[in-house]
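>>> missing the sequence, but the structure's below:
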């Protein structure tokens, strides 16, 4: 298996043989799908439930509604997809890469992740709730807007060259998560980021984030 390095994080890449992939018209109905390609689709509702997808690709998919429940994804690449109003509930993701994808209104809840990468994605109005990661999780070149990380265990992950617009950390564990090369001044819940890795110049950014959450009164205002 190939290993990709992101800063200090080492991630196993998906292992896919492009010339052996079989085109499929649907992801529903089968207990498992292997060596598949699901591509060039526009659909109202993409549903995947209680199945295993392995060694495959989802490419250029546009879906108005996405429901992924009780599914296992192993060695899968999802790229150039627009996934709106999506729910990923009780899923297992292993060696999964999201590349150039847009998530507009997503909920990842009660997931188990290992070797998951979000690269050059756009993630808006999304919640990552109770994500248990057994290996480093990576976000690189991704734009976040109105995103909440809640009650998740994301040890030793990596995030770089990302835009963090109204990103909140509501509980969870992020020990040794590498936050260098990002502007942290506008994040919320900075007090929950105990043990993360930053550059010294980011101390001021975190201070600004913490102060912005306090209901402070300044002396010159109080004297008026």
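Structure received. Because the structure is predicted, anything quoted here is derived from the model rather than measured.
>>> every contact and neighbour count from this point should use C-alpha atoms.
Noted.
>>> pick out the residue nearest the middle of the protein.
residue 118 (5.6 Å; CA atoms, centre = their mean).
>>> make sure that one is indeed in a strand.
Yes: Residue 118 sits within a strand when classified using DSSP: H, G, I helix; E, B strand; the rest coil.
>>> report the contact partners of it.
97, 98, 99, 138, 139, 140, 142 (CA atoms under 8 Å, 6 or more residues apart in numbering).
>>> so the fourth one sits right up against residue 158, yeah?
Yes: the pair residue 138 and residue 158 qualifies as a contact (CA atoms under 8 Å) at a distance of 4.7 Å.
>>> show me which helix runs longest in this protein.
Across the chain, the longest stretch assigned as helix under DSSP state H is helix 202-212.
>>> and that one, what's buried?
Neighbour counts over helix 202-212 (16 or more other CA atoms under 10 Å) mark 202, 205, 206, 208, 209, 210 as buried.
>>> A further structure is provided below for comparison with the first:
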């Protein structure tokens, strides 16, 4: 049985009321449709199954909350703070999560699809089997996240911090690594042939040790040093 909350605004003064809703309906699917969450601060709250549809989150903190199996659809949540929350097996679809914080969050088997995550921080998150598909991750902090053996599709990593990430045997399709920090990342067996490597210089090519690149990509690296491949 579902409990639906329609077009309600939860401001800072209603933080307790929101927490109570989550706690009282743990045996139901709690659906928030077209709701606005403004200046709300909730911490260490345990929820059942929650679904947010077309939600707007303004200066909202959900730190340390239990939101496993939650579903977020077309939400605008710029700056949402989910630090140290458990968001395992959750799905984010078509959301704007720019400048959001996921520091120390539990993100096992969490999926982000067609999301904007510009400048988001996943520092120290526990991200086993975390997947992104067709997402903007420009300027995001993804240090240490494993993409091992994944099909990495439609991701824009421009200017992102990918230090220490594991891309071993992953296959990139229609992705951008332009000006990304890849120091300490693992690329052994990774297929980068359909990836934009703009900004990478020949002196940094060793950072892609073991990766598969195309002849055109290799030529571009050499041409940056005034060399021609005939």
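In hand now; what should we look at? Remember, predicted model here, so these are calculated numbers, not experimental data.
>>> could I get the contacts of residue 118 of the first structure as TSV with secondary structure, distance to residue 67 of the first structure and neighbour count?
Shown next, in TSV, are the contacts of residue 118 of the first structure (DSSP: H, G, I helix; E, B strand; the rest coil; distance: CA to CA, whole Å; neighbours: other CA atoms under 10 Å):
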residue	secondary structure	distance to residue 67 of the first structure	neighbour count
97	strand	18	21
98	strand	16	20
99	strand	19	20
138	strand	23	25
139	strand	22	20
140	strand	25	18
142	coil	23	21
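>>> with distance to residue 127 of the first structure as extra columns, can I get these in JSON lines?
Below are the contacts of residue 118 of the first structure laid out as JSON lines (distance: CA to CA, whole Å):
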{"residue": "97", "distance to residue 127 of the first structure": "18"}
{"residue": "98", "distance to residue 127 of the first structure": "16"}
{"residue": "99", "distance to residue 127 of the first structure": "19"}
{"residue": "138", "distance to residue 127 of the first structure": "16"}
{"residue": "139", "distance to residue 127 of the first structure": "15"}
{"residue": "140", "distance to residue 127 of the first structure": "18"}
{"residue": "142", "distance to residue 127 of the first structure": "15"}
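>>> so what corresponds to residue 63 of the first structure in the second structure?
Matched to the second structure by TM-score structural alignment, residue 63 of the first structure sits across from residue 57.
>>> can you state the residues of the second structure onto which stretch 104-120 of the first structure aligns?
So stretch 104-120 of the first structure sits over residues 98-114 in the second structure, by TM-score structural alignment.
>>> from the chain's centroid, how far away is the matching stretch?
5 Å (CA atoms, centre = their mean, to the nearest Å).
>>> and what of stretch 160-173 of the second structure?
For stretch 160-173 of the second structure, the distance to the chain centre is 14 Å (CA atoms, centre = their mean).
>>> quick one: contacts of that stretch?
Under CA under 8 Å, 6+ apart, the answer for stretch 160-173 of the second structure is 119, 137-154, 179-195.
>>> ok, of these, which come out buried?
119, 137-148, 150-154, 179-183, 185-195.
>>> which residues of the first structure fall in helices?
With DSSP H as the criterion, the first structure has helices spanning 202-212, 219-222.
>>> residue 76 of the first structure: which of those is closest?
Proximity to residue 76 of the first structure (CA to CA) singles out helix 202-212 among these, at 34.7 Å.
>>> this completes my enquiry, with thanks.
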